[in-house]
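Participant: prediction below, plus the sequence it came from.
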Amino acid sequence: MYLIRSAFIVLILGIFAAGTAFGTTKESFDVRNPANQEINKKCIMCHLKENKSLVLQWENSPHAAAKEGQIACFTCHAAEKGDEMGYMHEGAFIKAILSPSDCGRCHEPETKQMAESHHATAGEIMASLDNMLAEVVGGTPTNKANMASGCWQCHGSVIALKRDKDGSVLRSKTDAPQMDYNTWPNTGIGRINPDGTKGVCIACHSKHSFRASVARQPENCGKCHLGPDHPQKEIYEESKHGIAFFTAQIGGGRNAMNVTKDGKWVLGDDYYTAPTCSTCHMGSFIKLNGSVAPNSHNVGDRISWNLRAPISNKLNRVTFTDGSVTDISGEQPPRSGQKAKTKTYVREGDKLKKVIAEKTIKDVVTWKQRRANMQEVCKSCHGLNQIRNFYSQFDDLINLYNDKFAKPGKALVDELKRDKIWENTGFQHKIGFTWFEVWHHEGRRARMAVAMNAPDYTHWHGMYEIARNFYNEFLPEVQELADHAGQGEKYKKLIADLLAKPEHLWTRTGGSVETMKLINEEQKLRYNQ
């Protein structure tokens, strides 16, 4: 269908020769309209001189090869008359920045799934310790460079226009709206767009080629999912899954990965050598009964644990009676008909406003159902016993982290806060950074690594560093802070009670005599030392 339905209705009054062409997102989507085709031709001819590589990217895209007719510049960039982002450019009324509402005219299911995903909320990071560290600790009240070039480039900015004192949009000599350079250019996946939508498709589908094959490859996810606090890219590279992918013959052929294939990309049909990020979290696959499981742009549909919080918990997806969707944590899922408080952020001007509301739950996808969704993917390559045993290993490591370090550590932090010893974020003291890195860096690395089969990141980059810093940095800093506040005896007892538990008894002796004997014998045999 080449004429896309739209809520925007404005007529094309003329084309370039008339000099008064007003395109809209409804009329411009008629790709067989001769007037639109003429506009697109002029765009292409001009941009071949100005931005040749951009045009070549598009010429080799699925959009340019669309059977219904070329989906070209004006098709997507046409603006509705009256849109603040719009301006007259060479006789066409256009906008430079697109949002999911534009892509959703053709890709409606994908847009809806994305809007309901955690990716779409990635830009809602204002009230977070991460934001505090970037904007305040690493920035100044007047310089947002660390946010603009760091956090926002992955999480997304609130796209803002420059305005005069009366609130009118400032425009360039060509009448294009002037952008707040702190907020754009930006391709953060949770970007808050001028039309109020959240997300940006080009975070994964690079413009102007827009190929699905780009999003299929782990390097694409690696723009954001890497580094000390969420090294999924590095974890994947260490895993057996990553090894299988990188040693495969990347390219065409079913016995390779076939990532450049146009159209569908189904595990067990189009490829079988290895899974990528999109395979497990989003991808289509052949089910045991021979049917094809659909793909999804909601990357959380198959995730059962929250591995980001200080203490991990299970995740249940709820849909409210008003159609909104959120995650509610807990081993025991909520039930349909229950009421639950939920928060969302809505755009007001160039700011986000938090809205908390009590809503009625309509449907629930429990953490067990989400896990079953992921296990269906696993069954493409693995037997049921192997899958069950893997998840037992996974759960045990998460519970170990929670019970031995995260829960006791958070309990001490909470007690310091109740005693008004720990004030605000705690970053004014060394302990604030120490505790943050225990759960936000080392803790996440261990938990994410066990989820994706990366042993070195599970232990040496994860649990080892958690233990080292918990015992040698965090606990002494708790005591030091309490001593300084005149409450040292109370915390000395709290820490002593903690270390008296069986899992911490090693701190008194460094290990048993029997253990040390075995270690000494092994070192002599192995290293002659």
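Facilitator: Cool, got the structure.
Participant: going forward, measure contacts and count neighbours with C-alpha atoms only.
Facilitator: Noted.
Participant: max-length strand in the protein?
Facilitator: Longest strand in the chain by number of residues (criterion: DSSP state E): strand 351-365.
Participant: strands of this protein, start to end?
Facilitator: Counting by DSSP E, the chain has strands at residues 87-89, 92-94, 266-267, 284-286, 292-293, 305-306, 313-320, 325-329, 339-348, 351-365.
Participant: how far off strand 325-329 does the longest strand of the chain point, in degrees?
Facilitator: 70 degrees (axes from the mean of the first three to the mean of the last three Cα atoms, to 10 degrees).
Participant: presented hereafter is structure B, for comparison with structure A:
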Amino acid sequence: MYKHIIKIISFFFLFYTTSFAQSSISPETQICLSCHEIVTPGIVKDWKAGLHSKVILKEALSKDPLSRKVNSSLSFKNKDIVIGCAECHTLNPESHKDTFDHNGFKVHIVVSPKDCAVCHSKEVEEYEKNLMSKAHINLKNNPLYDKLIKSSLEPNPNILSENDACLACHGTKVEVKGKEIRNTQMGEMEFPILLGWANNGVGRINPDNSQGACTSCHPRHSFSMEIARKPYTCSQCHKGPDVPAYKVYSVSKHGNIYSSKKNEWNFNNTPWKVGEDFKAPTCATCHVSLLVDTNDNIIVERTHQMNDRLSWRIFGLIYAHPHPKDSDTTKIKNKAGLPLPTELTGEFVKEFLIDEKEMEKREKKMKSICMACHTSSWVESHFTKFHNTIKTTNEQTLEATKILLEAWEKGVANASCIFDEAIEKMWVEQWLFYANSVRFASAMGGADYGVFEKGRWYLNKNIQNMKDWLFFLLKKK
């Protein structure tokens, strides 16, 4: 069987050497391709469609600073090659617990941000400051999360249920649990057994102990910037009732224009030129991309931190609040000792949050993006409404919290778990669904998502339901 494999490899090695010499594929990657063209043709086709297969490192380095997407200094000795299978899957083998012997190579399955940093160190450094990079540990190390999943998933959720639920977006912990022999088209081969795989969650814990997954936004194996710049990518995790960003964007005027005109736009240019490459923003426009005007003047620099254009954190927690200073939010404790950035009554835990000066700086960045297309009066009016929405939604959440606190105080609800009783679930919906929906609608022009589609109507209705339920519980008592 192995003689058969060697013959196949030799044939394809010769084929790729002659047919793809122009592409400067390394000999190691050519060997990978010779088998994987047969066993995983979809992967190979996808890779061929991406820039990694088309641009040699020397060419990538020669681009002007605004257009360059790689480090100015690279550790690859041979810069006359493209980035292929071997360049990623054989990097840093000693640090990857999932490294295994595979046809003469030390290969690892999970390519991590540490691997990507060889060419994209700035992006990886920025991403480490992003809350997304810590999405797994911030969730799993929060004691309230354990209570939430037991009341949300099933009484005793197992790791597979958890990986298929919250950790699908927040990221699993990928661990090696031994090895196994599998039958393949090339015969029997040994592979590592991975728990928590497959997963593209933004805060995934990788076998080399790094955090994050670049493939959340740049999926394997084309790693397309176009895909990352389109809103469908973000919708994977930002679409549900708790984070309705994509739904709101879809009905917004920006979303209307995108849906109608996207086929006329250029999603591959770097830098991205406002008014020429696109006529309305996508998620990436406002939160990530390097933008220039028609004279190539920089509007905002590229960022993979993402929250450095955001002053307010408007979803996921009980009250909207200034963004945390640190991407590791497990450090945050309020006066009651709870792992929350606010008190239950809404006061900010300022020690752990950015100050007003930093908030102003971040909002100024966002406004500069808006003003590439809008007048200052339009932009200022928009942010005035948005600030009012933060104030009023926090007030309505506080109203619901007061009802819940009264229920606990009068003994008709038990505060030992804040997620498992009917009145507590109503309270959770107040901030996790309805307040979030209103804030996203206000931030992005989401029309009915601010009113009847889980908006202000439901905020007020839910308060009345909680009052009625409390009255019922007190009468029953």
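Facilitator: Received it, and whenever you're ready, just let me know what you need. Just so it is clear, the model here is predicted, and its values are computed rather than measured.
Participant: quick revisit: pick the most buried one from the strands of structure 1.
Facilitator: Stretch with highest mean neighbour count among the strands of structure 1: strand 92-94 (a mean of 26; mean count of other Cα atoms under 10 Å).
Participant: for that one, grab the matching residue range in structure 2.
Facilitator: Aligned by TM-score structural alignment, strand 92-94 of structure 1 corresponds to residues 105-107 of structure 2.
Participant: average distance between that stretch and structure 1?
Facilitator: Taking mean Cα distance after the TM-score superposition for structure 1, the mean distance separating stretch 105-107 of structure 2 from the aligned residues in structure 1 is 0.6 Å.
Participant: the counterpart of I202 of structure 1 in structure 2: what's it in contact with?
Facilitator: Alignment of I202 of structure 1 against structure 2 is given by TM-score structural alignment, with T215 as its counterpart. Residues near T215 of structure 2 by Cα atoms under 8 Å, 6 or more residues apart in numbering: 200, 223.
Participant: state the distance from T215 of structure 2 to G171 of structure 2.
Facilitator: 11 Å (Cα to Cα, to the nearest Å).
Participant: overlap in contacts, these two.
Facilitator: Counting by Cα under 8 Å, 6+ apart, the residues touching both T215 of structure 2 and G171 are N200.
Participant: closest to A482 of structure 1 out of the strands of structure 1?
Facilitator: Of all the strands of structure 1, it is strand 313-320 that lies closest to A482 of structure 1, at 29.7 Å by Cα to Cα.
Participant: so what does the closest one touch, helix or strand wise?
Facilitator: Applying 3 or more Cα pairs under 8 Å, 6 or more residues apart in numbering; DSSP states H and E, one finds that strand 313-320 of structure 1 makes contact with strand 305-306, strand 325-329, strand 351-365, helix 367-378.
Participant: let me have those in JSON lines, extended by distance to G150 of structure 1.
Facilitator: Putting these into JSON lines (distance: least, Cα to Cα, whole Å) gives the following:
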{"stretch": "strand 305-306", "distance to G150 of structure 1": "24"}
{"stretch": "strand 325-329", "distance to G150 of structure 1": "27"}
{"stretch": "strand 351-365", "distance to G150 of structure 1": "19"}
{"stretch": "helix 367-378", "distance to G150 of structure 1": "32"}
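Participant: nearest to H77 of structure 1, of the ones you listed?
Facilitator: Nearest of these to H77 of structure 1, taken as Cα to Cα: strand 351-365 at 24.9 Å.
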